[in-house]
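K.L.:
The following comprises the amino acid sequence and a computationally predicted model.
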Amino acid sequence: MNHYLNRRDFFKLGGLATAATLLPGLTYGKNDEIIIGHNTHKYRIRKGWGVLDAAQNPVNDCHEMVEDAKGRLILLTNETRNNVLIYDKSGKLLDTWGNSYPGGHGLTIGGEGADQFLLICDTDRHQVIKTDLKGKVLFKIDYPKETGVYDYPTQFKPTETAVNHANGDIYVVDGYGLNYVMQYDTKGKLIRHWGGKDEFKCNHGVIVDTRNKQKPTLLVTSRVENCWKRYTLDGKYISTIALPGTFICRPVIKGETLFGAAFRSTTEGNVNSGYITILDKNDKVVSTPGGSEPIYTNGKLEPQFKQDPFNVFMHPHDAYMDSDDNIYVPQWSSKKTYPIKLERV
């Protein structure tokens, strides 16, 4: 479980007069509840949400989370005793399945209603696996030999997928492999590919951005470059969303809000690191729960860094926002902790 300093212990450290003076992204609610974030996006930390009996339902790396049409929260972990944990929004466990995804990493949901499906990226199996919501395998995408750039399966380590709901096309990014973007049709037939290590430095995540209904685009992570890159749906570069200091994971969109988890920043080591980055409809950072206040100078975002004295986050890997604007944060390399819930205030 995560451990936090309480308010009294925090004030003992260095004789701080007020936490808010030095840490503008930290305040307190009733009963010393910790509230993090900035501006219009502040969140109360709900400690203990989703914590289970590790002997019965263990996790290893909690990589990603999605929500189905029934409002169930589906979590992917690379613990093969139960790769998939399904929660309700109170944190109650509803179901589990899966024991064959040792590299379970990326989780995307597609389809509608009873026809919803999951896409699981497994970096150890070097595959993308399409399943129904109960875990039945529908088809697999193996290493893309037909591109001419992959010579053998282990070069392909897919980290994320995205679905174009308009036509069913599937985009796959190979963030731990050769860093290409592959576009497939609904049956898993390759349409095109682009990118590579000259274009991306760990293209860890991808999403189809439909906030502009007339002109949907593709956002692709380049994590080592601290940015998301925007493309047309057929792979032509448009622009870059710079997030200096932030090793950003996959982009996530809810309504007009764009956000993502960052497992560390360039100004820190790899111990208890990371925060959440939230952007508005104009792709401007408005809040960084667990991180420094977003400041723009001459239109450019200043480098950000972790600012989390209570060690709320260890290594955030994903963020999911529900219909009440609450955020759920799966974490990797975090001592087998369960996801953290941030409740919008």
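P.N.:
All right, it came through fine.
K.L.:
Please count neighbours and contacts with C-alpha atoms only from this point.
P.N.:
Fine.
K.L.:
Residue 11 in helix, strand or coil?
P.N.:
helix (DSSP: H, G, I helix; E, B strand; the rest coil).
K.L.:
who's in contact with residue 235?
P.N.:
When contacts are counted by CA atoms under 8 Å, 6 or more residues apart in numbering, residue 235 touches 193-194.
K.L.:
Would you double-check that it falls in a strand?
P.N.:
No - with three-state DSSP as the criterion, residue 235 is coil rather than part of a strand.
K.L.:
Could you check how far it is from residue 188?
P.N.:
According to CA to CA, to the nearest Å, residue 235 and residue 188 sit 18 Å apart.
K.L.:
where's the closest residue to residue 239 other than its chain neighbours, which helix or strand?
P.N.:
Distances taken as CA to CA, 6 or more residues apart in numbering place residue 230 nearest to residue 239, at 5.2 Å, with adjacent residues excluded. According to DSSP states H and E, residue 230 maps onto strand 227-231.
K.L.:
For that strand, name the packing helices and strands.
P.N.:
Secondary-structure packing of strand 227-231 (3 or more CA pairs under 8 Å, 6 or more residues apart in numbering; DSSP states H and E): strand 217-222, strand 237-242, strand 246-248.
K.L.:
coming back round to it: OK, contacts around the residue nearest to residue 239?
P.N.:
217-220, 237-241.
K.L.:
swap the cut-off to 6 Å and go again
P.N.:
By CA atoms under 6 Å, 6 or more residues apart in numbering, the contact set of residue 230 is 218-219, 238-240.
K.L.:
sorry, back to before: tabulate the helices and strands packed on strand 227-231 (TSV), appending distance to residue 270.
P.N.:
Shown next, in TSV, are the helices and strands packed on strand 227-231 (distance: least, CA to CA, whole Å):
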stretch	distance to residue 270
strand 217-222	19
strand 237-242	21
strand 246-248	11
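K.L.:
Let's have these in JSON lines, adding mean neighbour count and distance to residue 181.
P.N.:
Formatted as JSON lines, these follow (neighbours: other CA atoms under 10 Å; distance: least, CA to CA, whole Å):
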{"stretch": "strand 217-222", "mean neighbour count": "26", "distance to residue 181": "9"}
{"stretch": "strand 237-242", "mean neighbour count": "15", "distance to residue 181": "12"}
{"stretch": "strand 246-248", "mean neighbour count": "27", "distance to residue 181": "17"}
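K.L.:
another one to put next to it:
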Amino acid sequence: MKPILLTLLFPLLAHAHGPDNHAGPNSAEHIGKNVILGHGDLKYSADFHWAKVSPDTAPVINSHALAEDKNGLIYLVTDHPENAFLVFKKDGTFVRAFGKGLLGGHSLEIFEKDGIEYLVHVDCGWHFPAEGDAVPTNGKITILKTDGTIVRSLPTPQDMGICEPGLKKFMPCDVAYTPQGTLLIADGYASDYIYEVTLTGELVRRWGGPKKDDPANLSNAHGVSLDLSNPEKPLVWVPSRNETALKAFTLDGEYIETIELPGAYAGQLFFRDDKVYTAVCWSKENGTGKRLQGSGFLLVMDRKTKKVLSAPGGTEPVYKDGVLQPLMQDPSKPFFHGHDLYVDAEGSIYLGEWAAQRRYPCKLTLTK
């Protein structure tokens, strides 16, 4: 990315991640405890008061992303300077907080290697104080054990001498652990490149990036997710969020296909059984107009056909001649900005939101 492009990008990112929202901690009173959202056979009861914890005990700013460990505990990464991680039982019981001083929490990954479970912290470079606006700086990737012990921080592209000329920031959005035991890192707030590195920080390859007038173009590569349903041909899915599209690549970075999601600024994908899930951070006015602040919803897709089956918090998905019609937020506006989600083995969705008045994740339970 050229320096002038980075200069133009930063004001957009400041608008997207900088303002601190002081409307009230864990505000969800206008929604109620359990609301039914979704369409067809995929309707969910949404509990906006799932997390049983006080902001005095475990404060959050943005509830950015979630994952589950082998003991069935749900880990939330947040960007509050007092605690990078909050841990919950699936019923919302609070277990512990840790990671003070790990700033800019935006995504996480849990993986097991040689019988030890590890936790990856993605610092996107937007660092919040306890009160006030975020400041953009260089992000980083940190590997920990799930008990909170820091193993190492990985070198940035600048440290490795492989960044684009004039690009002074590394601002990763997401990370995925591969079958080869490496990490894929999506630098979605700076270069839009995908870096594959070893667990000790050696570069394996770099691919992606902005490609004008090319279907493989990435613009705000907000996530990176692996579909391993075909072990012979694993796919890497990357949202090109500014294009309201999801794009598939091989592990080597060869472009495969694009899924258009008109009206939906979707993030990283989560694969569970025969479904694909993603959180939508912004809706468009009437599905085709300007991007709306304070909007967002979820998408549940068929894993084989990639068709949208349900849009909890959004309008019902409609296809005409095989083409998805523009989606938009439901008039009830239950969500602020869907940022990332986790789906457990029972099909329950744990949703983290950005700029959502410092509220904790919502749990959506599939109705019977």
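P.N.:
All right, it came through fine. Because the structure is a prediction, the values reported are computed rather than measured.
K.L.:
quick one: TM-score?
P.N.:
Once superposed, the chains reach a TM-score of 0.87 (TM-score structural alignment, normalised by the length of structure 1), with 318 aligned residues with a CA RMSD of 1.8 Å.
K.L.:
In the strand ranked longest in structure 1, which residues are buried?
P.N.:
In structure 1, taking DSSP state E as the definition, the longest strand is strand 257-265. Judged by neighbour count (16 or more other CA atoms under 10 Å), strand 257-265 of structure 1 contains these buried residues: 257-265.
K.L.:
Pull up the aligned stretch in structure 2 for it.
P.N.:
Strand 257-265 of structure 1 lines up with residues 275-283 of structure 2 when matched by TM-score structural alignment.
K.L.:
Average offset of the matching stretch relative to structure 1?
P.N.:
Here the mean offset of stretch 275-283 of structure 2 against structure 1 after fitting is 0.9 Å, by mean CA distance after the TM-score superposition for structure 1.
K.L.:
isn't residue 162 of structure 1 right up against residue 171?
P.N.:
Yes - the pair residue 162 of structure 1 / residue 171 is scored as a contact, 5.1 Å apart, by CA atoms under 6 Å.
K.L.:
can you give me the helices in structure 2?
P.N.:
3-17, 157-160 (DSSP state H).
K.L.:
can you pull the contacts of residue 62 of structure 1?
P.N.:
Residues in contact with residue 62 of structure 1 (CA under 6 Å, 6+ apart) are 77, 330-332.
K.L.:
between those residues, which has the most around it?
P.N.:
Using other CA atoms under 10 Å as the neighbour test, those are led by residue 77, with 31 neighbours.
K.L.:
Enumerate the positions of stretch 184-194 of structure 1 that are buried.
P.N.:
184-185, 188, 190, 193.
K.L.:
which helices and strands does the longest strand of structure 1 pack with?
P.N.:
strand 246-248, strand 252-254, strand 275-279 (3 or more CA pairs under 6 Å, 6 or more residues apart in numbering; DSSP states H and E).
K.L.:
can those go into JSON lines with extra columns for distance to residue 293 of structure 1?
P.N.:
Converted to JSON lines, these look like this (distance: least, CA to CA, whole Å):
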{"stretch": "strand 246-248", "distance to residue 293 of structure 1": "13"}
{"stretch": "strand 252-254", "distance to residue 293 of structure 1": "20"}
{"stretch": "strand 275-279", "distance to residue 293 of structure 1": "10"}
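K.L.:
Deepest in the core, which of those is it.
P.N.:
Greatest average neighbour count among those goes to strand 246-248 (a mean of 27), per mean count of other CA atoms under 10 Å.
K.L.:
So which bit of structure 2 is that strand matched to?
P.N.:
The aligned range for strand 246-248 of structure 1 is 264-266, by TM-score structural alignment.
K.L.:
Could you dump the helices of structure 2 into a markdown table and include mean neighbour count?
P.N.:
A markdown table is the format used below for the helices of structure 2 (neighbours: other CA atoms under 10 Å):
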| stretch | mean neighbour count |
| --- | --- |
| helix 3-17 | 13 |
| helix 157-160 | 14 |
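K.L.:
Mind putting those helices into JSON lines with distance to residue 50 of structure 2?
P.N.:
What follows is the helices of structure 2, written out as JSON lines (distance: least, CA to CA, whole Å):
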{"stretch": "helix 3-17", "distance to residue 50 of structure 2": "25"}
{"stretch": "helix 157-160", "distance to residue 50 of structure 2": "39"}
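K.L.:
Residue 93 of structure 2 is nearest to which of those helices?
P.N.:
Of all the helices of structure 2, helix 3-17 sits nearest to residue 93 of structure 2, with 28.6 Å by CA to CA.
K.L.:
to the chain's geometric centre, what's the distance from the closest one?
P.N.:
Mean C-alpha position of helix 3-17 of structure 2 versus that of the full chain (CA atoms, centre = their mean, to the nearest Å) differs by 19 Å.
K.L.:
whereabouts in structure 1 does it align?
P.N.:
By TM-score structural alignment, helix 3-17 of structure 2 lines up with nothing in structure 1.
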